[in-house]
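Q: just the structure for this:
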Amino acid sequence: MTTDSQTQANDAALDFLLSRRSRPAKTLIAPAPTRAELMPLLTAAARTPDHGMLTPWRFVVIEKAAMPRLAALTEQAGARLGKSEADIVKARSQFDLGQLAVVVVEVQKESAKIPAIEQSYSAGAVCLALLNAALASGWGANWLSGWASHDPVFCQQGFALQENERVAGIVHIATQSTTPPERPRPELSDLTTWMQK
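A: From the prediction side, this is the model:
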């Protein structure tokens, strides 16, 4: 039961959250969302908690035609950073195989009231909100990062990031080709403390 001052229960949304499961990026195939289909997902992601209303994030949408350039930049970054061939192949695979992805860019903003870490938390929450919006809409989706996404040179060349920006996550969205099995989840009794006073 709820009163006028309480939020109405949304059992379907709760059921979704209790059973949500990311789809491995390597299993995502065409088609990917169109621009029109992607906009509601970005809109949902932008409703993320944002202390101080700073909007400390923005989106860079990687469409299919941009994937080869990013794969090549990943290989160049790997050579520059001394990564192994296996590391380079794995890192560039998200662009070699990618259909569409949204880079959630954390944008640190000067604020006397909002600490930098809270801005980082908001950007991370945007990644999860976007992932869940895509899954709830029937798309397959996966939130990735990796060493290339933490390299300032790659991020500047690949996504035109500024000095106050960094990649919070790269959310791949397309059609799921397989349904992954459930994976082990944490035991809540090991992670939960109840404070009674």
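
Q: rest of the way, CA atoms for contacts and neighbours
A: OK.

Q: what about the nearest residue to H150 once chain neighbours are set aside, which SS state?
A: Distances taken as C-alpha to C-alpha, 6 or more residues apart in numbering place V167 nearest to H150, at 6.9 Å, with adjacent residues excluded. With DSSP: H, G, I helix; E, B strand; the rest coil as the basis, V167 sits in strand.

Q: next one: T3
A: Reduced to three states by three-state DSSP, T3 is coil.

Q: ends of stretch 19-30, how far apart?
A: With C-alpha to C-alpha, to the nearest Å as the measure, the first residue of stretch 19-30 is 24 Å from its last.

Q: what residues of that stretch count as buried?
A: For stretch 19-30, a neighbour-count test (16 or more other C-alpha atoms under 10 Å) marks 21-29 as buried.

Q: same check, this time on stretch 69-79
A: So stretch 69-79, judged by 16+ other C-alpha under 10 Å, has buried residues 70-71, 73-75, 77-78.

Q: another for comparison:
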Amino acid sequence: MPSPNLAANPAAFAYLETRRSAPAKLFTDPVPDAAELDRILTAALRVPDHGKLEPWRLIVLQGQDFSRLADLAEARARDLGGDAEKIAKGRGQYDLGRLAVVVISSPKASDKIPLTEQVLSSGALCMNLVHAATAAGWGASWLTGWPAHDPVFRAHAFACTEAETVAGIVHIATPPATLPPDRPRPDLARIVQRGLS
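A: Okay, the predicted model is just below:
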């Protein structure tokens, strides 16, 4: 039985029980327009942010941004001596991108708010962004890929400082009409401990 102080939202719960991402490589046009995206971003930013530090920043990618990033990823792969597979994986999501939001974890100096909580806030923002875009009727897929974890790439691509990392790149566009089969979900009996004894 739900709390007497808060009304249950069966539709929202049903969405959470069945939500899954489609592969971004299957997304097509159209994508949200500027007003739709602003609404999605506004909803997504209602995220746990202890201390109101806003320890993140967002970059919206569209159009030529993707070809620039694909070329940067390829150049970085070559600098690292990467083979054709590493190059293809580096270019992959950028070659096929239509619209994406890069969530940069940008921790702030604080004596009160631990770094871990600030980084987790960025992850929560990524998940909120997936939920907001999906609830608005769009496909959403949270990716990173090896270039996003490479300090040289992220410095050139997203002007990240040494303290900043890429929490996620959330692609938002039109999903396929038919989703691939769902993946197996975690077994509660295996991962949930009920109590400390």
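
Q: so which bits of the longest helix seen in the first structure are buried?
A: The helix that spans the most residues within the first structure, counting by DSSP state H, is helix 116-136. Within helix 116-136 of the first structure, the residues that count as buried by 16+ other C-alpha under 10 Å are 119-136.

Q: before we move on, what about stretch 85-104 of the first structure?
A: By neighbour count on 16+ other C-alpha under 10 Å, the buried set for stretch 85-104 of the first structure is 88-89, 91-104.

Q: I114 of the first structure is in contact with G52, isn't it?
A: Yes. Look at I114 of the first structure against G52 with C-alpha atoms under 8 Å: they come within range, at 6.7 Å.

Q: who has more neighbours, those two?
A: Comparing I114 of the first structure with G52 by neighbour count (other C-alpha atoms under 10 Å), the higher total belongs to I114, at 15 against 12.

Q: now that one, what's its secondary structure?
A: Criterion first, three-state DSSP; result for I114 of the first structure: coil.

Q: pull the contacting residues for it.
A: I114 of the first structure makes contact with 51-52 under the criterion C-alpha atoms under 8 Å, 6 or more residues apart in numbering.

Q: translate it into the numbering of the second structure.
A: Applying TM-score structural alignment, one finds that I114 of the first structure aligns to I113 in the second structure.

Q: the residue nearest to H150 of the first structure pairs with which position in the second structure?
A: Counting by TM-score structural alignment, V167 of the first structure lines up with V166 in the second structure.

Q: distance of that match from V31 of the second structure?
A: From V166 of the second structure over to V31 of the second structure (counting by C-alpha to C-alpha), the distance is 22 Å.

Q: got it, and V170 of the second structure?
A: As judged by C-alpha to C-alpha, V170 of the second structure and V31 of the second structure stand 13 Å apart.

Q: check contacts around Q8 of the first structure.
A: Applying C-alpha under 8 Å, 6+ apart to Q8 of the first structure gives the contacts T2.

Q: Three-state assignment for it, please.
A: coil.

Q: now swap in the one 10 residues further on and tell me
A: Put simply, L18 of the first structure is helix when judged by three-state DSSP.

Q: what's around it, how many residues?
A: Neighbours of L18 of the first structure under the rule other C-alpha under 10 Å: 9.

Q: which residues in the first structure form strands?
A: For the first structure, the strands defined by DSSP state E cover 28-29, 57-62, 101-107, 140-144, 165-176.

Q: nearest to D190 of the first structure, of those?
A: strand 140-144 (25.7 Å; C-alpha to C-alpha).

Q: what's the mean deviation for the closest one versus the second structure?
A: With mean C-alpha distance after the TM-score superposition for the first structure, strand 140-144 of the first structure departs from the second structure by a mean of 0.7 Å once superposed.

Q: what does that strand contact?
A: When contacts are defined by C-alpha under 8 Å, 6+ apart, strand 140-144 of the first structure is touched by residues 22-25, 28, 127-128, 131, 134-135, 169-176.

Q: ditto for stretch 11-26 of the first structure
A: 93-94, 97-98, 131-132, 135-136, 140-143, 172, 176, 179-180, 182.

Q: got it, and stretch 163-170 of the second structure?
A: The contact list for stretch 163-170 of the second structure, computed with C-alpha under 8 Å, 6+ apart, reads 100-107, 119, 122-123, 126, 129-130, 140-144, 148-149, 154.

Q: go on, stretch 99-110 of the second structure?
A: Residues from elsewhere that reach stretch 99-110 of the second structure (C-alpha under 8 Å, 6+ apart): 31, 53, 55-63, 115, 118-119, 122, 125-126, 160, 163-173.

Q: of those residues, buried ones?
A: Buried by 16+ other C-alpha under 10 Å: 31, 55-56, 61, 115, 118-119, 122, 125-126, 160, 164-173, out of those.

Q: so who does H131 of the second structure touch?
A: Per C-alpha under 8 Å, 6+ apart, neighbours of H131 of the second structure: 44, 140.
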